[in-house]
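Student: here are the coordinates; sequence isn't available:
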């Protein structure tokens, strides 16, 4: 990958993004040596403008940024690195230097839509209709969707498999709602298990 370090006196801005959630975690700067070290070691190394030296993120805290993917912008003077972080990224202990505690993506948006349809008692909503049938019916539906996904997994029709996976995720979110459990809680458990 060829980057243009000449435009900004030998340094380029580097955006750090979580590989899984796509959450922007921080911004740092690299010179050519920092970039070469990051590529070689797969641990993000920046150039410290205040100390005028290279520093590998996590060398004192243990919160390394494991580089997975590198992308440059169209002008070759900005870098995006997708990482798997080992612990909090910000020196304050936050997940992100932009004061965001968790990633919010489409599944969270869908969780909100499910909540709204139930809270507003939408009479034309399948979601609300299923919710009103109670935990037994919802749990049964999740079980049915899981079995259908397993069946499709054994066949070669990827479209059917993907649709059954979507059905399972959707009904799982309704089950979480009826149990009064947030998706973020499940995400937190999975994150803990990764350590």
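Tutor: It's in. As the structure is a computational prediction, the values presented were derived from the model and not from experiment. Numbers count the residues shown, from 1 in each chain.

Student: hey, let's count contacts and neighbours off CA atoms from now on
Tutor: OK.

Student: Quickly note the distance from the residue positioned nearest the centre of the chain to residue 173.
Tutor: Against the mean C-alpha coordinate of the chain, by Cα atoms, centre = their mean, the closest residue is residue 21 at 0.9 Å. Taking Cα to Cα, to the nearest Å as the measure, residue 21 falls 18 Å from residue 173.

Student: dropping in the other structure now:
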């Protein structure tokens, strides 16, 4: 549970709860929670609101099957707004739209943040535990070599018209590039900062 917890004594026991896609960062919807809905959301890891129109607890997806699976719950500095990060199981809006603001929710860019954390967690792990840990154990030269190999393979696939093979090589290159950055103790955001400065 987040610390400190929400202050449900404000606003007659109902607080706004913003739901954000944990992967894309898109705001999916806004609902309201009372203390019971909040606790149910925390314990069952599925977003539950208090429906003001039905005057009862309402689990998002209970009729449509489009549940919002909770990954994290945050409380703002005034303790009167809840932010729920979740993975949507289908479209969020009852209209069939990805979000209740009629925005597309197709981007997976924030998955890179998750992947970075996985790579970081394996930096000092046992080499027998995963391919990534084994790569780290072999040292910077081997990691850099793998990046070079994957880059060459991507160039080769770029000359052909097999999209599936090209995407596979592109994914391999991106993964090994992230491993190389972690091996050098450089965050991807530092690279992005360089790009942003060049863009000015």
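Tutor: On my side now, so go ahead. Because the structure is a prediction, the values reported are computed rather than measured.

Student: Identify the residue nearest the residue nearest to the centre of structure 1 in space, chain neighbours excluded?
Tutor: residue 103 (6.0 Å; Cα to Cα, 6 or more residues apart in numbering).

Student: just checking, the one you found touches residue 25?
Tutor: No - judged on Cα atoms under 8 Å, residue 103 of structure 1 makes no contact with residue 25 at a distance of 10.0 Å.

Student: neighbour-wise, which of the two wins?
Tutor: residue 25 (23 against 17; other Cα atoms under 10 Å).

Student: now for that one: what does it line up with in structure 2?
Tutor: Taking TM-score structural alignment, the alignment pairs residue 25 of structure 1 with residue 28 from structure 2.

Student: these two touch, right, its match and residue 47?
Tutor: No - applying Cα under 8 Å as the test, residue 28 of structure 2 and residue 47 come out as separate, 11.9 Å apart.

Student: mind checking the SS state of the nearest residue to residue 147 of structure 2 once chain neighbours are set aside?
Tutor: Spatial nearest neighbour of residue 147 of structure 2, chain neighbours left out: residue 176 (5.6 Å); criterion: Cα to Cα, 6+ apart. Three-state call for residue 176 of structure 2 (DSSP: H, G, I helix; E, B strand; the rest coil): helix.

Student: what sits against residue 176 of structure 2?
Tutor: 143, 146, 147, 150 (Cα atoms under 8 Å, 6 or more residues apart in numbering).

Student: Which of those fall in helices?
Tutor: 143, 146, 147, 150 (DSSP state H).

Student: Check those residues against residue 188 of structure 2 and report the nearest one.
Tutor: Proximity of these to residue 188 of structure 2 was ranked by Cα to Cα; the top entry is residue 147 with 15.3 Å.

Student: Can you show me the helices along structure 1?
Tutor: 32-41, 106-119, 126-132, 135-153, 158-178, 183-194.

Student: now the second one against helix 158-178, angle please.
Tutor: So the one you mean is helix 106-119 of structure 1. Counting by axes from the mean of the first three to the mean of the last three Cα atoms, to 10 degrees, helix 106-119 of structure 1 points 50 degrees away from the direction of helix 158-178.

Student: got the contact list for helix 106-119 of structure 1?
Tutor: 125, 127, 128, 131, 173, 174, 177, 183.

Student: Next, count neighbours for the second one.
Tutor: For residue 127 of structure 1, the neighbour count with other Cα under 10 Å is 20.

Student: And the fifth one, by the same measure?
Tutor: Neighbour count of residue 173 of structure 1, defined by other Cα under 10 Å: 22.

Student: for the third one, same thing?
Tutor: Residue 128 of structure 1 is flanked by 20 other residues according to other Cα under 10 Å.

Student: nearest spatial neighbour of it, skipping sequence neighbours?
Tutor: Closest to residue 128 of structure 1 by Cα to Cα, 6+ apart is residue 118, at 4.9 Å.

Student: how near is that neighbour to residue 25 of structure 1?
Tutor: 34 Å.

Student: what's the answer for residue 32 of structure 1, then?
Tutor: Relative to residue 25 of structure 1, residue 32 of structure 1 is positioned 22 Å away (Cα to Cα).

Student: How about residue 193 of structure 1?
Tutor: With distances taken as Cα to Cα, residue 193 of structure 1 is found 21 Å from residue 25 of structure 1.

Student: again with residue 54 of structure 1
Tutor: Following Cα to Cα, the distance that separates residue 54 of structure 1 from residue 25 of structure 1 is 19 Å.
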